[in-house]
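**Q** no sequence for this one, just the structure:
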């Protein structure tokens, strides 16, 4: 009997850890739609998570001191687990409108990240409160048994809940989100917490005890975790927010549209901020200005081998490959699951046979394959409206210069001298390519826009050094001093 009870307690601890961290991964992923995903944002949310867990352990220790019987400790554990389930259910309902309100009222994604961390931290604190209570239950229940002591119980419970947390933080992004989606994953996490609350309550009722059991002692637990399940089911059924096609590294949002009179489709990782690619089915061409410029430049340079750093919808490489079947096109994107989504939902056709897709970090791949040589390179990697900053350091651009003859880059910025974020990218381009650095803006506008950079005289461009909006005194962005990250993380300027 002792082993059976211990196994039930370990299952409860495992489920609590799994659901708690799984829900945090859910929160981080869905928050990325509004505030992006970066080391700083993830770090802030994880910090709030750890604070919540610490508070829960502390408070659970206080509650366990007041639990004088095994049944009392278990019922209390079931109660806080029920509160954890319903708190997370409420947080999921509140999260999206809260993020929308916060991002419209503040320029700092860090503040929004703190809000998300606090919102879900309540449920995490309740969940971790259960661990000391279950430890107290074991100590009280088997205090006269050989080999049973509080220290051993505490160590075992913390170890198992940590294993659950590890499973939640790894299985969720790698398997659950890509294969069953955000909403189904959320339902699984809330159900796990509800089930652990039920196990605690059921075990409390069934254990042998001289203490009389009252209906009021356990009905509250049942009502709370049942309410959590009902609220979660209602949220999933009524939620109309597009959570995109989930992959291990992010989510892609696809929308049908029109390009003139032709049916087209767009894809993005940040809906409402930017579109990564646009594709016209009838013409088999991309329908973005920067894509058209890139295709024109490729026609001008006539390369045999091309590499695209960043795949997105692969509109530009697909157009190039379709109309130039003898060209060898390589696309490097960190999202290994991208081709399946592109073929099924974006192109709605197989990727061209002369396109080789490499699921890897672009800079990392080229660093490991320094011998790789291409006639033409297009850097087109973004996180929302911000470039992948590791591709624009002086070191990275110098490396790419050795990998390819002709290089273009698509950035989003504001061509004004006082806009530090844009000027940092321009300054790095000028530093690396010098007199061969060219720039092309759209219609001469000084508003937020796509800006094309080249290391050759690409169509319609001018020398970067001669551009009126270029600030030659702007500090550079390096691996040691990642200035672009500082602009983004500290929200010095908002694109």
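**A** Good, I have the coordinates. Note that this is a predicted model, so its numbers are computed, not measured.
**Q** contacts, neighbours, all on C-alpha from now
**A** Fine.
**Q** Count the residues that sit near residue 344.
**A** 11 (other C-alpha atoms under 10 Å).
**Q** next, the one to line up against it:
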């Protein structure tokens, strides 16, 4: 039984680590900073557990003591499910910055359980050691079983658990597994251990019922194959109208729709995407990288009856949410491809009148491989000579965080003779991250930035002077420090 216990606890470690990224994502994002904090802190906690577990095992190498350690790990794991929202929101509100907040959140939430789980393998090895002549074989076997369990945990968590269960539900289920492992290790006080396992199962069922209750109220919190996404009723603070919002990161809303007018563009920055209609009124082929709530594809289908739209959206779960909550229609002119935008561009041979890049919509996580000059050159190849490319970026106009905006402008200038910037918000501090649209053309031919339509003219007038590109970094596949530029480090 001891070998089974070691295997199960090894699996739980990796399931918890994968769940950690989903729990932190709505508040701190999924950037490399967050992933580094999760991996580094949990490794540090495991190392502490190895040391501590070995010392305790030398003092009291008993199954009863090991069973108590596992039961304590179960309690700490269940506590994460209870406290994660409160703890992470409190840390984020402290204003300590992304790096410190990530480290502190992982240490507070996942450090205790990971430390206790790290104690199990050396503890079990000490219990199994009865003959020094076979010590190496015994220790090697137990650590191999623990690692094998971790491998199973990685694939079970990444391929199955996260796709079918909520983050908190996963924690309650793993806590129940640990309570059961405690009973397998030592049968003493089994009623308490059985009660603990049943309590964790009950917490899972309660969590599932709460999720169902929230869904009935229009609030959806789901783990897709690639991220954690939330759909909920909200309000457009520019108009006061009710919207259904989509959030995939800590900055708030990445997509939205008016339930009483689903064809309208609900978010402020999306109202500037029709600039494409001004510069390419006869568009026939349109490419959109990043579907989200599918606001712009729906606009094209409605406003340009002769246009066909290709959308490349990495996450099929996001498309499913768009169909269920954001009025995404089935239309023969709409083709949706679920793949990475870079791999699509690498294989693409089509030419498009309009390309909209909307994959940089979260200041907490920018896909660096889509920001590089290599990607920009692929975009240039895919754009018709008289076409227009519109890129929704995140950046500041002034201060240390402006390096990202300047780098974007410098990078796109490598393939496009004309790169114009449009500021979607006139208010707000210039040193704060905000939506900035890059409007790019493949030729030097002058374009008309005036319109008889007052609404369009107002958007065209939001063009701002080009930034000073002296010293600006051209982002490459080899070096693209987008997260450092975003945080101002």
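**A** Yes, it's here. What you are looking at is a predicted structure, and each value in this text was computed from that prediction instead of being measured.
**Q** Once they're superposed, tell me the TM-score.
**A** Their TM-score after superposition, calculated using TM-score structural alignment, normalised by the length of structure 2, is reported as 0.83; 458 aligned residues with a C-alpha RMSD of 3.3 Å.
**Q** any idea how far the residue opposite residue 482 of structure 1 in structure 2 once aligned lies from residue 369 of structure 2?
**A** Matched to structure 2 by TM-score structural alignment, residue 482 of structure 1 sits across from residue 480. Look at residue 480 of structure 2 and residue 369 of structure 2: by C-alpha to C-alpha, to the nearest Å, they are 8 Å apart.
**Q** more crowded one of these two?
**A** Each of residue 480 of structure 2 and residue 369 has its neighbours counted (other C-alpha under 10 Å); residue 480 has more, 21 against 18.
**Q** just the helices in the stretch 101-250 of structure 1 please.
**A** Listed in chain order, the helices found in the stretch 101-250 of structure 1 under DSSP state H, counting those that start in this stretch are 109-141, 150-171, 177-206, 215-238.
**Q** Pipe the ones you listed into TSV and attach mean neighbour count per row.
**A** Shown next, in TSV, are the helices of the stretch 101-250 of structure 1 (neighbours: other C-alpha atoms under 10 Å):
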stretch	mean neighbour count
helix 109-141	26
helix 150-171	18
helix 177-206	22
helix 215-238	17
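**Q** mind checking which of these is nearest residue 18 of structure 1?
**A** Taking C-alpha to C-alpha, helix 150-171 is the member of the helices of the stretch 101-250 of structure 1 nearest to residue 18 of structure 1, at 4.2 Å.
**Q** Check the offset of the closest one from the chain's centre.
**A** Here helix 150-171 of structure 1 is found 25 Å from its chain centre; the criterion is C-alpha atoms, centre = their mean, to the nearest Å.
**Q** the inter-axis angle of it versus helix 177-206?
**A** Put simply, helix 150-171 of structure 1 runs at 150 degrees to helix 177-206, going by axes from the mean of the first three to the mean of the last three C-alpha atoms, to 10 degrees.
**Q** Report the aligned residue range of structure 2 for helix 150-171 of structure 1.
**A** Taking TM-score structural alignment, helix 150-171 of structure 1 hits residues 135-156 over in structure 2.
**Q** ok, now stretch 83-99 of structure 1?
**A** Stretch 83-99 of structure 1 lines up with residues 72-88 of structure 2 when matched by TM-score structural alignment.
**Q** mean shift of that stretch relative to structure 1?
**A** In the superposition with structure 1, the average deviation recorded for stretch 72-88 of structure 2 is 2.0 Å (mean C-alpha distance after the TM-score superposition for structure 1).
**Q** Give me the contacts around that stretch.
**A** With contacts defined as C-alpha atoms under 8 Å, 6 or more residues apart in numbering, stretch 72-88 of structure 2 is touched by 23-24, 27, 105, 108-110, 112-114, 116-117, 167-169, 171-172, 174-179, 200.
**Q** in that stretch, what counts as buried?
**A** Within stretch 72-88 of structure 2, the residues scored as buried using 16 or more other C-alpha atoms under 10 Å are 72-82, 84, 87-88.
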